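>>> Based on what follows, work out the 3D shape:
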Amino acid sequence: MDLSLAVEHWARSAPDRIAVASAKEELTFVQLMLRAQVLSAHLRRSPGLRVGIRTQDPVAMAVGFHAAVLAGKALVVLDPAWPQELLTASARRLGATSVVTDPEQATVLQALGFSTHPVPVDATDPLRPVRPASPERELLVICTSGSSGEPKAIVRSRGSWQESLASGAAILGAVPAAVTLCPGPISHGLGLYALVESLHTGGTLLASGHWNTETVHTLLGRYACTRIVSVPTIIQRLLDTAADGSLASLDTVVSGGEPLPAPTVEMIFAQTPAAACIEYYGSSEHSLIAYRRRWPGETPGGNFIGMPFPGVKLHIHRGEQSSPEGAIFVDSPFNASGYDSSGAVSIDRCGSSTGVGDLGRLLADGRLELLGRGGAMLNLNGNNVHPGEIVQAFARLGLADIRIRMVSREGKKTLLAYSCTDPQSGPELAGRLRELLPSYKIPRELVFLDRWPLTASGKIADAELTDAFVPGLAKVPLR
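Predicted coordinates:
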């Protein structure tokens, strides 16, 4: 069903059902529809096809997204974690000169030269019929990490998201009776998709906007959560901190971004009444690609192996003809149009299929085994991070000789930076990095080495840049 018609249907058939709730506010479907109508009228008068949105508030994101759908605008999602320099450059490059935002952020954005659209706090106009736009019309521009300091802007059509919702909702447990908790960022791919998925299927979304233990506990204390959608690290935090009985209604756990550790799967089934745990693999460029069900008693480790979602066709570009593995190419109605033409990169194409550097192989039974990502891309707690972007930020601060590694500390992934230069002041360096990078891309520490570990051929041995290699040398905390 068309996105605008779906929300209108729920606003008329179940007007008092809660559509989205934060710790501060809840919105019924009819309230969501009415507020989106008011905002859409303002957006229609805004010049250009695109309008930005910058918010951590789930209610504001729901109203802003649906207002853009009603207005026929494309919504450029601007990450609240971006520093001002990146925000300004990206928004202007993508043609988002006006931005939907919260009142407290409006002054800052106006000072940067943007016009702003506040999210209405009330609406009294009657509910009006909607006119759906063409499925080919541009709906979203979602920015993700790239191999340079400029995020890659992915363009999605209305039809691509509507097709993915129709194919994936039942598999992922998105039904009208679902009360879904999304305890992570609402402006990132997984959280944004969970929001739209819940609105489209008539469910209720409980969201914190970002991980906050107190906020999540408040939501669990007020509502009977039946479904959780998040990345493995946040799911684990939730299990570790949830109060007794707060997950007594849980039926389904959905995880994305990276594989769930087997001990986390055990905890899901041991500590909650959940009957299903579904893990899926996708990308912002492709939406849903493959999924698998997880069960207690699994052996630890191993790669993701899953069945393609209905409608998804896969093939492999082998590096060597004798090898069954290579780059994954995806052909499905969910695929994004590609990267925005204002950027310096273009998506890899093979006919109607596209690839983003993920590696894998197809098994005899049709399942896909995921082997990782080429191009040195790292997946940190569900966020794609390219070391080159971090290295460039250090270079702008005069530290050109930097290596980035992802390590595990006390069972949690974290980034470390290494240098063979003279030690520098940590607080000053950390402050300057915050002007260039979102907080999750700033390494935990910068380690100053006397020498690089080398391979037999004299190259730097990145694999040896672990905590074990550093015997009490200078370490500067960066966050």
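>>> can we go C-alpha only for contacts and neighbour counts from here?
Noted.
>>> I'd like to check what contacts the longest helix seen in the chain. Which residues are they?
Looking across the chain with DSSP state H, the single longest helix is helix 29-44. Applying Cα atoms under 8 Å, 6 or more residues apart in numbering, the contact partners of helix 29-44 are 7-8, 10-12, 14-19, 51, 62-64, 66-68, 70-73, 117, 119-127.
>>> Give the buried subset of these as a ChimeraX selection command.
To isolate the buried ones among the contacts of helix 29-44 in ChimeraX, judged by 16 or more other Cα atoms under 10 Å, type:
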select :7,8,10,11,15,17,18,19,51,62,63,64,66,67,68,70,71,72,73,117,119,120
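>>> The contacts of helix 29-44 in strands, which ones?
Of these, the ones assigned to strands by DSSP state E are 18-19, 51, 117.
>>> Can you name the two of the residues you listed that sit furthest apart?
Based on Cα to Cα, the longest span within these runs between Ile18 and Val51 and measures 26.6 Å.
>>> How about the contacts made by Gln424?
Val476.
>>> do that again at 10 Å, thanks
399, 446, 448, 474-476 (Cα atoms under 10 Å, 6 or more residues apart in numbering).
>>> Can you check those residues and name whichever has the most neighbours?
Leu446 (25 neighbours; other Cα atoms under 10 Å).
>>> where does the spatially closest residue to that one that is not a sequence neighbour fall, helix, sheet strand or coil?
Take Leu446 and drop its neighbours on the chain: the residue closest to it by Cα to Cα, 6 or more residues apart in numbering is Ala417, 4.6 Å away. Assigned by DSSP: H, G, I helix; E, B strand; the rest coil, the conformation of Ala417 is strand.
>>> Let's compare: structure for the following, please.
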Amino acid sequence: MQNQGIGTWVQRRRERSRTDIALVFRDQSITYGELADRIDRLASALADRGVSAGDRVAYLGNNHPSFLETLFACGILGAIFVPLNTRLAPPEIEFMLEDSGATTLVTQEELTDLARAGAWSTGVTRRINVGGPPATHHEQYEAVLASATGSGPKVAVELDDPAIILYTSGTTGRPKGAVLTHGNLTWNCFNALVDYGITAKERVLLISPMFHVASLSMGALPVLLQGGLVILHEKFDPGAVLTTVEADRVTMLSGVPTTFQMLQEHPDFASTDISSLEHLTCGGSTMPERMLQAYEERGLAFSCGYGMTETSPGATAMPPQMSLKKMGSSGIAHFFTDVKIVDEQGETLPPGEIGEIWVRGPNVIKEYWRRPDATAEAIVDGWFRSGDLGHFDEDGYIYVSDRLKDMIISGGENIYSAEVEAIIMELAPIAAVALIGVPDDRWGEVPWAIVNLKPGAELSAEEILDHLRGRLAKYKIPKKVEFIDELPRTASGKVRKAELRKRYGMPAGS
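Okay, here's the model as predicted:
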């Protein structure tokens, strides 16, 4: 039997790069040989504990070697890896564990309380803690590895087999599990290798969490595939990033505009030697001109791209030399990916005309986890309907102009209006609510709740926010609540959010 999936990548790398450093974490360096051996032992130990092909193994933690070890061990077994956002609230974690059907949860010790609260009523029967002492209610990660009796079973894994379930919030208020296959991840890496020129000499510093697909699929995976070096930072700290870039001669950084802005605004930015950087990739939203110019002055150019979880995530990429010339654009379609702009009937539109962005390619998901309804709505004849609006210019460069799904992107995190609105509407005094994104200098945009109370009802902004705290991630909670006598609506009764965004579209806090 042959495993064609990503699970064998490090093992194949061991044959070619055994003594080369694969990972650096804190003061620890791990070679490809050592990493492959640890993955083998983890796969064997998980198999001994009943994990087999198709089973879901969840991971709750920040950037750490165990994240990648668990991912690749799952790939060896044909199991499905389910990374969870550490910023979520317990009810959100609970839903994802229950929906995915995960029975094993690997978590970092410092997140034990969140893991316990999120998993207590789900089908999780085994928890493995990374770090911390042994306990009666969970196993300790290193002890699990030490218990391995072999290198794990030989499982046939095809490129079309599911590798990861990544949850992305939906317009109905319930997250959907995007099923990324081994082929999706592989072809996304091919796109990155071709369009970014990633080589074995790469030294990538991961400044964004790997539970986001961009950090994992555009940073860690293509560099490991090529035999390069991956440096893991647990959390983003601008000063620590600048120190690492200079000391370790980092060649590649990937982030969102907010992270690059915080780096540029740090007092050490001007004095730090960043000449080793060759690849700066940015997604999530358009990079402001002043930021592009600040880095250009240091001899660096960005490759800003457009994508989403469902495209693994790359759909388009900007050639760095075109960043200033094509200001505001998200580049051209990735090498092995097709992108088109269509009207409401699905007909392709010519350059200059705004329509919905559709994406097709081997990096595009085939389904949402156990959601055939959502899959049928999102995928038409192999094309993924992004729900985003944009247009091409005459040179084939795409410009993203708006979001049909009312998604708010705050500091690189996706916030879907319907999810937050549904919880706010649980409060009896509220007649209607609309969540909108308001521009913010640091986070790009932040959520505001525009609330219409029932006649004679009383409710304070603080009471609304208290209702949300503990149930939603902090970044999803509105930064401000505005009360309004009546929400503007269309003739069909839909809220005119564009009008609200125009009305309240001043910098937050002003």
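>>> Superposed, what's their TM-score?
The TM-score (TM-score structural alignment, normalised by the length of structure 1) is 0.86; 467 aligned residues with a Cα RMSD of 3.4 Å.
>>> just so I have it, where are all the strands in the stretch 301-450 of structure 1?
305-308, 313-318, 326-331, 338-339, 348-350, 353-355, 358-362, 368-373, 378-380, 383-385, 402-409, 412-419, 445-448 (DSSP state E, counting those that start in this stretch).
>>> For the fourth one, name the packing helices and strands.
Applying 3 or more Cα pairs under 10 Å, 6 or more residues apart in numbering; DSSP states H and E, one finds that strand 338-339 of structure 1 makes contact with strand 138-144, strand 152-157.
>>> ok, average deviation of it from structure 2?
The superposed strand 338-339 of structure 1 is, by mean Cα distance after the TM-score superposition for structure 1, a mean 1.3 Å from where its aligned residues fall in structure 2.
>>> can you pull the buried residues of stretch 222-239 of structure 2?
222-234, 238.
>>> now stretch 98-116 of structure 2
Under 16+ other Cα under 10 Å, the buried positions of stretch 98-116 of structure 2 are 98-109, 112, 114-115.
>>> Same check on stretch 464-477 of structure 1?
Going by neighbour count (16+ other Cα under 10 Å), the buried part of stretch 464-477 of structure 1 is 465, 474-477.
>>> Of all the strands of the stretch 301-450 of structure 1, which one is nearest Ala166 of structure 1?
strand 305-308 (14.5 Å).
>>> Mean distance between that closest one and structure 2 after superposition?
Using mean Cα distance after the TM-score superposition for structure 1, the mean distance for strand 305-308 of structure 1 is 2.6 Å.
>>> ok, and what's touching that strand?
Under Cα under 10 Å, 6+ apart, the answer for strand 305-308 of structure 1 is 259, 279-281, 288-293, 314, 330, 360-363, 365-371.
>>> rerun at 8 Å
So strand 305-308 of structure 1 is contacted by 280, 289-292, 366-370 (Cα under 8 Å, 6+ apart).
>>> just stretch 170-182 of structure 2 next, same as before
Residues beyond stretch 170-182 of structure 2 that count as contacts (Cα under 8 Å, 6+ apart) turn out to be 5-6, 96, 100, 158-169, 309-310, 312, 364-369, 371, 405, 416-420, 422.
>>> Apart from its neighbours in sequence, what residue is nearest Ser151 of structure 2?
Distance criterion Cα to Cα, 6+ apart; nearest residue to Ser151 of structure 2, sequence neighbours excluded, is Asp40 at 4.6 Å.
>>> Report how many residues lie close to the corresponding residue of structure 2 for Ala133 of structure 1.
When structure 2 is aligned by TM-score structural alignment, the residue opposite Ala133 of structure 1 is Val157. Neighbours of Val157 of structure 2 under the rule other Cα under 10 Å: 24.
>>> Also Thr241 of structure 1?
Counted with other Cα under 10 Å, Thr241 of structure 1 comes out at 12.
>>> What residue in structure 1 is paired with Ser276 of structure 2?
Per TM-score structural alignment, Ser276 of structure 2 is aligned with Ser249.
>>> So for stretch 249-269 of structure 2, first residue to last residue, what's the gap.
15 Å (Cα to Cα, to the nearest Å).
>>> before we move on, the earlier item: where does the match of Ser276 of structure 2 land in three-state SS?
coil.
>>> can you tell me which residues contact it?
Applying Cα under 8 Å, 6+ apart, the residues near Ser249 of structure 1 are 224-226, 273.
>>> What remains of those residues once you look at structure 2?
Retained in structure 2: 224-226, out of these (criterion both residues aligned by TM-score structural alignment, their matches' Cα atoms under 8 Å).
>>> and the nearest residue to Gly54 of structure 2 once chain neighbours are set aside, what does it touch?
Closest residue in space to Gly54 of structure 2, ignoring its immediate chain neighbours: Ala79 at 4.7 Å, by Cα to Cα, 6+ apart. Residues in contact with Ala79 of structure 2 (Cα under 8 Å, 6+ apart) are 51-57, 163.
>>> Having no further points to raise, I will conclude here.
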